[in-house]
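Q: sequence and predicted model, in that order:
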Amino acid sequence: MPTPSPPKPILVFLHGAGTSASIFRLQSRRLAAQLSPHFDLVYLDAPHACPAGPGVLPFFEGCGPYLRWVDDEAPERERAYWAEGEGGDVDRLVREVRGLGSSGGSGRRRVVGVVGFSQGAKVGMEVVRRLEGMGRMGEEEEGNGVDVKVVVAVCGTAPFQGGGDEREKGFRGSLEKGVVKAASVHLIGEDDPWRPESEKLVEFFDEARRKVIVFEGGHQMPAAEWVNTQAVRVVLDACGL
């Protein structure tokens, strides 16, 4: 009998606010087409219902429920989301991501990266930061199906986005917790109204291991092939493929 091929490593996809995993599959299809030969792509749904997000209607009319990871409309609501503990949304997502990695007859499936759009990008940042913290505390054996090497942040927003003293205080407090050590590539829409947020999110990643690509477009997944190809190259290099 032929030897089974080892399982592909996993990339976790986190959608933006007011969409869903199924919608994100369509939105990210150009990037996914280049990644899927090398990785298993796992799309997760956020836990909270909300109105449809920017640009979702009318194209995705009737494709609800529309979901979001965090209520970030006010600093106090967002602060509750980032709180650590067994009952916290972020820690539940961390456990879900860790649970994706498993051992099987043909080898171990490993989660090696996160792709996040808009709100999903900042949530992905925090998930990876906490996973890296577990490794530093010697807890890697518990989550041995996770070895995050790369983050792709597309039109990301930052923790405590927006202006005001309370938001700025929250942003700085979050940044003081440290930066993500994994390699990262940041795809930023030139005309994205949330571009300043995308640029703030870059600060949460290791300066020596991050790459920023500005593309023509707004708050959207990039359509240009060269943008997706450059992002995929960063992912493949980070994963040694």
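A: Everything's here; your move.

Q: alpha carbons only for contacts and neighbour counts from here, please
A: Will do.

Q: what about the helices in this structure?
A: 21-27, 29-35, 75-82, 89-100, 119-136, 165-175, 195-202, 225-238 (DSSP state H).

Q: so residue 112 is in contact with residue 8, correct?
A: No - using CA atoms under 8 Å, residue 112 is not in contact with residue 8, being 10.0 Å away.

Q: out of these two, which sits in the busier spot?
A: Just comparing residue 112 and residue 8: by other CA atoms under 10 Å the higher neighbour count belongs to residue 112, 22 against 17.

Q: leaving out sequence neighbours, find the closest residue to that one.
A: With sequence-adjacent residues excluded and distances taken as CA to CA, 6 or more residues apart in numbering, residue 112 is closest to residue 148, at 4.1 Å.

Q: how much space between the residue nearest to residue 38 when sequence neighbours are not counted and residue 56?
A: Leaving aside its chain neighbours, residue 38 sits nearest to residue 8 (6.5 Å; criterion: CA to CA, 6+ apart). Separation of residue 8 from residue 56 (CA to CA, to the nearest Å) stands at 31 Å.

Q: what sits against the residue nearest to the spatial centre of the chain?
A: For the chain, residue 116 is the residue whose C-alpha lies nearest the centre (CA atoms, centre = their mean; 2.9 Å). Shown in contact with residue 116 (CA atoms under 8 Å, 6 or more residues apart in numbering): 13-16, 122-124, 151-154, 156.

Q: wait, residue 77 touches residue 159, no?
A: No - counting by CA under 8 Å, residue 77 stays clear of residue 159, with 11.7 Å between them.

Q: okay, these two: which has more neighbours?
A: Legend: neighbour count by other CA under 10 Å for residue 77 and residue 159, higher for residue 159 (29 against 13).

Q: ok, the more buried one - contacts?
A: Counted by CA under 8 Å, 6+ apart, residue 159 has contacts 122, 170-171, 174, 201.

Q: please compare the first structure with the one that follows:
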Amino acid sequence: MDTPTPLDTTHLPRILCLHGGGVNAEIFHAQSRSLIKALPAFRLVFADGPFYCSPGPGIVPVYEEHGPFRRWLRWLPEHPEIDDESAVEEVMYNIQTAKEGDGGTGEWVGVLGFSQGAKLTSSLLYEQQVCLEKTGKAETGYKFGVLLAGRSPIVSFSELSKSSATVAAGAVSEGFHYEGTSPHVLRIPTIHVHGLTDPGLHLHRKMLEQYHDASTTTLIEWEGAHRVPIKKTDVQPIADAIYKLAREQGVQV
């Protein structure tokens, strides 16, 4: 039998995909297989976090042979200390390396992340927004974000977003708590996917309510724990929301 010719995706609009802590781009690609299948009008590009760490929850034994495992940020005190400037440089370098290494030609239209990658998604979009507001220009032009189980808070990647409501790029993000109304509110449209049996659900809701403009958010809840949805019945509403939001933002899909 003839092998089917793979579809050419080089021209499609691109979504940057950011894995969770203790995983890597290869594993996140595997975890996202159903989502990739449901989004044929996009080219999904997966980036590797810059820092090595132990495997995240649930990664062993299924993906035990697929290390080394990586992270974007510190979430445990035993993670080696790093100054904020170096942390920002490392994260941005790895993201830029993934983007430049991709063979696609389509516009970078969105960012999608799971867990720590979702926290990073919101943080990158906010950095774009605050740069445009304060300086009139930004290095990226993302139109939307997708947060799969993204917990608060937003991470600061420059002086423009630094305050008591955001966590520094080199700091331990786990356990950070901010009361009151955040002065940092993301208005770039975002989709928030919350698993109703996820132990961190209260922190995902806090991220949505405290750091995102209610008028530009879409919430999708599903009966799942802390993982990327796989079943078609769970994935299809997410894909439908992404297509709808992309079209509203002028993306040709």
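A: Arrived safely. As the structure is a computational prediction, the values presented were derived from the model and not from experiment.

Q: need the TM-score between these chains.
A: Scored by TM-score structural alignment, normalised by the length of structure 1, the superposition of the two chains gives a TM-score of 0.78; 219 aligned residues with a CA RMSD of 3.2 Å.

Q: so which of the contacts of residue 159 of structure 1 is the most crowded?
A: residue 122 (29 neighbours).

Q: so where do the strands sit in the stretch 51-200 of structure 2?
A: Listed in chain order, the strands of the stretch 51-200 of structure 2 (DSSP state E, counting those that start in this stretch) span 51-53, 69-71, 108-114, 144-148, 155-156, 167-168, 190-195.

Q: follow-up on the earlier one: what's the counterpart of the residue nearest to residue 112 of structure 1 in structure 2?
A: Per TM-score structural alignment, the equivalent position to residue 148 of structure 1 in structure 2 is residue 142.

Q: hang on, isn't its match packed against residue 121?
A: No - the criterion here is CA under 8 Å, and residue 142 of structure 2 misses it with residue 121 at 10.4 Å.

Q: more crowded one of those two?
A: Higher neighbour count among residue 142 of structure 2 and residue 121: residue 121, with 29 against 21, using other CA under 10 Å.

Q: residue in structure 2 paired with the residue nearest to residue 38 of structure 1?
A: So residue 8 of structure 1 corresponds to residue 12, using TM-score structural alignment.

Q: what sits against that match?
A: 41-43, 104-107.

Q: run the last query once more with 10 Å
A: 40-44, 104-108, 252-253 (CA atoms under 10 Å, 6 or more residues apart in numbering).

Q: which of those residues lies closest to residue 86 of structure 2?
A: residue 108 (25.2 Å; CA to CA).

Q: map the closest one across to structure 1 for me.
A: So residue 108 of structure 2 corresponds to residue 111, using TM-score structural alignment.

Q: confirm for me that that match is in contact with residue 103.
A: No - the criterion here is CA atoms under 10 Å, and residue 111 of structure 1 misses it with residue 103 at 11.8 Å.

Q: tell me which of these two has more neighbours.
A: residue 111 (28 against 12).

Q: residue contacts, the more buried one?
A: Taking CA under 10 Å, 6+ apart, one finds 8-12, 39-42, 97-102, 143-149 in contact with residue 111 of structure 1.

Q: measure the residue mapped onto residue 242 of structure 2 from structure 1 to residue 59 of structure 1 for me?
A: Under the alignment (TM-score structural alignment), residue 242 of structure 2 pairs with residue 235 in structure 1. Noted for residue 235 of structure 1: a distance of 30 Å to residue 59 of structure 1, by CA to CA.

Q: compare these two (neighbour count), which wins?
A: residue 235 (25 against 8).

Q: report the buried residues of stretch 179-190 of structure 2.
A: For stretch 179-190 of structure 2, burial by neighbour count (16 or more other CA atoms under 10 Å) applies to 182, 184-190.

Q: can you check stretch 220-240 of structure 1 too?
A: In terms of neighbour count (16+ other CA under 10 Å), stretch 220-240 of structure 1 has its buried residues at 220-223, 227-228, 231-232, 234-236, 238-239.

Q: can I get the strands of the stretch 51-200 of structure 2 in JSON lines with distance to residue 213 of structure 2?
A: JSON lines is the format used below for the strands of the stretch 51-200 of structure 2 (distance: least, CA to CA, whole Å):
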{"stretch": "strand 51-53", "distance to residue 213 of structure 2": "31"}
{"stretch": "strand 69-71", "distance to residue 213 of structure 2": "28"}
{"stretch": "strand 108-114", "distance to residue 213 of structure 2": "17"}
{"stretch": "strand 144-148", "distance to residue 213 of structure 2": "13"}
{"stretch": "strand 155-156", "distance to residue 213 of structure 2": "17"}
{"stretch": "strand 167-168", "distance to residue 213 of structure 2": "19"}
{"stretch": "strand 190-195", "distance to residue 213 of structure 2": "9"}
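
Q: thanks a lot, see you next time.
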